[in-house]
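In: predicted model, plus sequence, below.
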Amino acid sequence: MKKIFLIILAAGSSLGATAQIPQPDPDTTAKHFLIVASIGNLQEANAGRLAAQKAKRPDVKAFGQMMIKDHSDAEQKLMQLAKQQDIGLPSAATGGIVPDPALKNAGNNFDQLYVHAMVNGHRNTVETFENYAVNGKNPAVKAFAGQMLPTLKAHLEHIKAIDKQLNSK
């Protein structure tokens, strides 16, 4: 009887142990990372198009044009990588992304709103890419994240400098 009790106790405790095994963090999955990165690329490129059209300051216009080029190039690389890794991305992450309506309708405040959005957006993007470059599980996607980081960090520093100029006036 004592043996049966010990077996039941052991079985019960092993069931409890399996219930406590942590599940993979979805933020470190390759597919999740690529979805977030794709949406970010498309948002940056679309907002950049608005900046190229609507910005009053030449440095803000130039930054917008850089966003169009760099994030469109990054999106092409991302899509190639997703295809090579056989990672299907939902259409919601690869098309139909539109700029923030507040930015679209900003009027005279466009430069300030755009720069503020780019500072915040690039801070988040750099953090996301750094996280995957360090903690990611897929080696090819991890390499992509690491490869893109210098450009993203340069974008962040560039837009922070523009923001500083805007705020000093």
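Out: Noted; the coordinates are in hand.

In: could you use CA atoms for every contact and neighbour count after this?
Out: OK.

In: and the lengthiest helix in the chain, which residues are buried?
Out: What stands out as the longest helix in the chain, according to DSSP state H, is helix 139-167. Neighbour counts over helix 139-167 (16 or more other CA atoms under 10 Å) mark 141-142, 144-146, 148-149, 152-153, 155-156, 159-160, 162-163 as buried.

In: quick one: distance of it to the chain centre.
Out: Its chain's average C-alpha position is 11 Å from that of helix 139-167, according to CA atoms, centre = their mean, to the nearest Å.

In: repeat that for stretch 65-76.
Out: 14 Å.

In: ok, residue 43 - contacts?
Out: Counting by CA atoms under 8 Å, 6 or more residues apart in numbering, residue 43 touches 97, 98, 99.

In: quick one: which of those residues is nearest to residue 9?
Out: Residue 9 has its nearest neighbour among the contacts of residue 43 in residue 97, at 54.6 Å by CA to CA.

In: would you agree that closest one is in contact with residue 42?
Out: Yes: counting by CA atoms under 8 Å, residue 42 is a contact partner of residue 97 at 6.2 Å.

In: hold the first one in mind and look at this next one:
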Amino acid sequence: MKKLCIPVLALMLMACGQQHKPEQERVGDSTRTGRTNVEPVDERSFLGRMANSDLKEIKLGELASQHAKDARVKKFGEDIVKERTASTLQLQEIAHRQGLTLAPELSRDDQDEIGLLRERDDMDRMYIKRMVHEQKRTADRLAQYTNAKDTAISSYAKRMLPIVNARGDEANKILEDMRKQMNNRDISHD
């Protein structure tokens, strides 16, 4: 009975200290908790942001794997789908152990971006350009959590960072090759 009372008392005290601050029920949606500088919430929000990022990259990767004209871009999209799906499963496992439910969803802006990208004549180049940006942003986020207090999150960040960096390097290389091809075409038409 004493073992049960101490955690319940601790929870009650924490609840009293969090007056007027709504709890976040789902991690990964666009709601905010209103709390700042609280490590567990920050780590929980990391899980949600990563799950949302994975979902966006999966959707973009599916688009590239189905509609890209360049074989390298198509393969890149396929690889992103596989890697980010595996990443999402890892995030869900971490969240489950913490008693959280990840609810990744695409923002309206992300949905619009994917829709517009689908219709572009230069979809391959714009997709790779977008992925250079996404990989950089994801790598920066992961680097912040390689020493997180939560060892599962820290371990996840350390495992994923080299994968994301390698994928970012690959996207940069593809984009650079595309730029060279465009410059060669421009010169040959003069």
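Out: Right, received. Where do you want to start? Here the structure is a predicted model, which means the values were calculated and not measured.

In: sorry, back to before: across to structure 2, which of the contacts of residue 43 of structure 1 hold up?
Out: Among these, the ones still in contact in structure 2 (both residues aligned by TM-score structural alignment, their matches' CA atoms under 8 Å) are residue 97.

In: show me which of the contacts of residue 43 of structure 1 are buried.
Out: By 16+ other CA under 10 Å, the contacts of residue 43 of structure 1 give 97, 99 as buried.

In: which ones among the contacts of residue 43 of structure 1 lie within helices?
Out: Per DSSP H, the contacts of residue 43 of structure 1 never map to helices.

In: need the contacts of residue 43 of structure 1 in JSON lines with distance to residue 110 of structure 1, can you?
Out: JSON lines is the format used below for the contacts of residue 43 of structure 1 (distance: CA to CA, whole Å):
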{"residue": "97", "distance to residue 110 of structure 1": "19"}
{"residue": "98", "distance to residue 110 of structure 1": "16"}
{"residue": "99", "distance to residue 110 of structure 1": "13"}
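
In: can you pull the contacts of the residue nearest the centre of structure 2?
Out: For structure 2, the residue nearest the mean C-alpha position is residue 53 (2.4 Å; CA atoms, centre = their mean). Contacts were defined as CA under 8 Å, 6+ apart; by that measure residue 53 of structure 2 touches residue 138.

In: again with residue 142 of structure 2
Out: 157, 158, 160, 161.

In: quick one: map it onto structure 1.
Out: Aligned by TM-score structural alignment, residue 142 of structure 2 pairs with residue 129 of structure 1.

In: distance of its match relative to residue 40 of structure 1?
Out: Residue 129 of structure 1 sits 11 Å away from residue 40 of structure 1, going by CA to CA, to the nearest Å.

In: check residue 71 of structure 1 too.
Out: 8 Å.

In: quick one: the helices in structure 2?
Out: 2-17, 39-67, 71-97, 108-118, 123-144, 151-188.

In: out of those helices, deepest packed?
Out: helix 39-67 (a mean of 21; mean count of other CA atoms under 10 Å).

In: and residue 97 of structure 1, how close does it get to residue 162 of structure 1?
Out: The value you get for residue 97 of structure 1 to residue 162 of structure 1, if CA to CA is used, is 25 Å.

In: actually residue 120 of structure 1, sorry about that
Out: Counting by CA to CA - residue 120 of structure 1 and residue 162 of structure 1 are separated by 13 Å.

In: and the longest helix of structure 1, how far from structure 2 on average?
Out: Superposing on structure 2 places helix 139-167 of structure 1 at an average distance of 0.9 Å from its equivalents, by mean CA distance after the TM-score superposition for structure 1.

In: whereabouts in structure 2 does that helix align?
Out: Under TM-score structural alignment, the match for helix 139-167 of structure 1 is residues 151-179.
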